[in-house]
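Undergrad: Here's my sequence, what's the structure:
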Amino acid sequence: MNLKWGVIGAGSVAQRRAMPAINKAINAELHALMSRDEVRAKQLAETHGASKYYTSVADLISDTELDAVYISTPVYMHCEPTIEAAESGLHIMCDKPMAMDVNECQRMIDACSSNGVQLQICFLFRFHSAFQQIKGWITEGRLGRVVQARMPFMKYVPKLPSDWHIDPSKSGGGSLIDLGVHSIDLFEYLIGEVVEVSAFCNSVIHNYDVDETAMLMMRFKNGGQAVTETSFTAVGSDQILEIYGTDGSVVVFNDDGWKVKTVVDGHRQVIGSQYEDLFQLQFEHFARCVSGDEQPIVSGYDGLQNMKIVTAAYESAENKKVVFV
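TA: Reported below is the predicted structural model:
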């Protein structure tokens, strides 16, 4: 099934990642995009090969040729366009984090459910073959019982005062809600349900109104534990993911490309991992879900659960206590 896509919010991520991925996907077509500036919208449509361009959400979702929309606006503009698109019968892929709060997430899920349309969130790490392989190993019991895990996610990306990422009324938070949601989701995908959290958040370098740096500790229903560190102001390391179990461990690291190191029963192995366009993989998977050929790897419910964890984390940081999810 070939889906005709409309892109709501043709910003940096949409330009660098999403629209090129739609154009590469074997079952997708970039039909339209929306940007509030008409000159910019026209230029982007020409650059990325979109058939049409619009300057408002309402006009784009009124396009009867569309099958689905990708929402790539600032976080505070995720909820209402999702509901409007669902009510127009359009399937939706929404960027992360899903919304500003748990209530908005639930409203989005309800709208999509009642209108019979797909809702997926861009938790892209689920689509990488390395992480899917690790999930298989954990399910098979190769690592034994998972005891501890770690995923640092730090980028040195100082923000301009005008950047919506550091305006809590538009972003919902800082590095934890922007970067940490990926770590949280991958942990839930690989290890299981998070049931309690403890977090520290600060902004001591640039004094943003949001957390420029955060550390989140999680305990899972199965007894395992994990930590993720996030930052807009720290230079990241080559460590991507670490998981330690009673029978083995796995570490994903960057060394001129991702590599996966396993230690199982004393035997060490390093496996190379090729670059994969995760946006392309999700767009192709999305179309197969719409046609009924596959079940979603990620859903609106996963976005809701993710937001519950983030909300509990911020509560923990503010009140300096462990919080149950």
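Undergrad: From now on I want contacts and neighbour counts done on CA atoms only, so please keep to that.
TA: Will do.
Undergrad: residue boundaries of the strands in the stretch 101-250 of the chain?
TA: 119-121, 146-154, 194-202, 213-220, 225-231, 239-245, 248-254 (DSSP state E, counting those that start in this stretch).
Undergrad: Generate JSON lines for these, with distance to residue 74 as supplementary columns.
TA: Below are the strands of the stretch 101-250 of the chain laid out as JSON lines (distance: least, CA to CA, whole Å):
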{"stretch": "strand 119-121", "distance to residue 74": "14"}
{"stretch": "strand 146-154", "distance to residue 74": "20"}
{"stretch": "strand 194-202", "distance to residue 74": "22"}
{"stretch": "strand 213-220", "distance to residue 74": "20"}
{"stretch": "strand 225-231", "distance to residue 74": "19"}
{"stretch": "strand 239-245", "distance to residue 74": "26"}
{"stretch": "strand 248-254", "distance to residue 74": "30"}
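Undergrad: show me what contacts the spatially most central residue of the chain?
TA: In the chain, the residue lying closest to the centroid (CA atoms, centre = their mean) is residue 123, at 3.1 Å. By CA atoms under 8 Å, 6 or more residues apart in numbering, the contact list for residue 123 reads 95-96, 182, 185-186, 298.
Undergrad: Second input sequence below; structure requested for side-by-side comparison:
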Amino acid sequence: MLIRKIYNWGIIGCGTVAEQKSGPAYQQTKGFNLIAVMRRDFDKAKDFAKRHHIPKVYAKADDLINAIDIDAVYIATPPDSHEYYALKVAKAGKICCIEKPMAPSYQSCLNITYVFKQNKLPLFVAYYRRSLPRFVKIKSWLNDNQIGRIRHLSWHFSKPANDIDLSQSYNWRTDINIAPGGYFDDLASHGLDLFAYLLGDFAKANGIAVNQQGLYSSMDAVTGNWLHTTGITGSGSWNFGTEKREDHVQIYGSQGKIKFSVFDDQPIILEHHNDSVSMKIENPENIQLYHVQSMSEYLTKGITHPSTGETATHTAWIMDQIRS
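TA: Here you go, the predicted structure:
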């Protein structure tokens, strides 16, 4: 890959995620220009471009992907279309970042990663928690043996059903054809990907996934167990029909414990013997900022990025193992 100073990006799917989490991050990152967007609803695409001062708007994805002034494409559509668009981006010889989850199945992720590797093109996936300062700090605690030998990680995440689900209105996030695990696919993928970053890849996993509420076609209650290649054990439970929201992770070591939340803006806590350290590390306003900046550092300086097609494919594998 030829390292350059400036890369022009286009977004396919300028919806909710691109509005606040990611779109502005591309505009704030040195070395990146966000010059084009595409959305099937052309009027909404034009409105997004006008509000965010983006010069070009496309009604067709192929036109954006093949535009000669586009160097890289960010795919921010629902997961069932990720493979379709990604293969087009690879055929056009462009750099790509795909919104998470990378695709609805492990096999689709393998297909995407293979094509980009064969074409020697950079492929990133928006598991941005690997780049957030709060989790980088936790990784430093683990690397510095602040809790001794790491033994086990547990995560419990639960929340009440959303209004859209209670009304049984259509929601692609709970359509079994797009997200077999429902909100597990959308949310748990963030945590499981983060745990691979913190503790090493997964060696094996199993789980149970059921539909308890009958509000939609995908699963709404999942439990899982796993083993990291480092010998660390893990367990998780996710339920999307409980009375209140909970998000608790604990990493147990031979000499202490680390506590944190995957999603909630809570302090990270290090407990060692009788001492306890609590740190509040704020997330950026545009939460994908550090992830996007790290992509620029890779493309302009060759600095390794933590979230690639290969790491996201591994996350897809553990998701498949737990759901099955």
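Undergrad: and residue 19 of structure 1, which of the strands of the stretch 101-250 of structure 1 is closest to it?
TA: strand 119-121 (16.1 Å; CA to CA).
Undergrad: just the helices in the stretch 1-150 of structure 1 please.
TA: Assignment of helices within the stretch 1-150 of structure 1 using DSSP state H, counting those that start in this stretch yields the ranges 12-13, 19-24, 38-48, 57-61, 79-87, 102-114, 129-140.
Undergrad: Show where the last one falls in structure 2, residue numbers please.
TA: Helix 129-140 of structure 1 corresponds to residues 133-144 in structure 2, going by TM-score structural alignment.
Undergrad: ok now that stretch, how far from the chain's centre?
TA: The chain centre lies 19 Å from the centre of stretch 133-144 of structure 2; the measure is CA atoms, centre = their mean, to the nearest Å.
Undergrad: Show me what it is in contact with.
TA: Identification of contacts with stretch 133-144 of structure 2 by CA under 8 Å, 6+ apart yields 129-130, 147, 150, 198, 258, 268, 281-283.
Undergrad: now residue 70 of structure 1: how far from residue 273 of structure 1?
TA: Distance of residue 70 of structure 1 to residue 273 of structure 1, computed by CA to CA, to the nearest Å: 28 Å.
Undergrad: Could you do residue 316 of structure 1 as well?
TA: 36 Å.
Undergrad: higher neighbour count, the two?
TA: Neighbour comparison, residue 316 of structure 1 and residue 273: the larger count goes to residue 316, with 21 against 16 (by other CA atoms under 10 Å).
Undergrad: Contact partners for the more buried one?
TA: Counting by CA under 8 Å, 6+ apart, residue 316 of structure 1 has contacts 197-200, 322-323.
Undergrad: what about burial for the residues you listed, which qualify?
TA: Among the contacts of residue 316 of structure 1, those classed as buried by 16 or more other CA atoms under 10 Å are 197-200, 322-323.
Undergrad: Most widely separated two among the residues you listed?
TA: Going by CA to CA, the pair spanning these furthest: 200 and 323, at 12.3 Å.
Undergrad: Alignment lookup: residue 280 of structure 2 to structure 1.
TA: Here residue 280 of structure 2 is matched to residue 272 in structure 1, going by TM-score structural alignment.
Undergrad: ditto for residue 309 of structure 2
TA: Matched by TM-score structural alignment, residue 309 of structure 2 corresponds to residue 300 in structure 1.
Undergrad: now swap in residue 106 of structure 2 and tell me
TA: By TM-score structural alignment, residue 106 of structure 2 lines up with residue 102.
Undergrad: what's the spacing between residue 169 of structure 1 and residue 99 of structure 1?
TA: Distance, residue 169 of structure 1 to residue 99 of structure 1, by CA to CA: 12 Å.
Undergrad: Mutual contacts of these two, please.
TA: Joint contacts of residue 169 of structure 1 and residue 99 (CA under 8 Å, 6+ apart) are residue 76.
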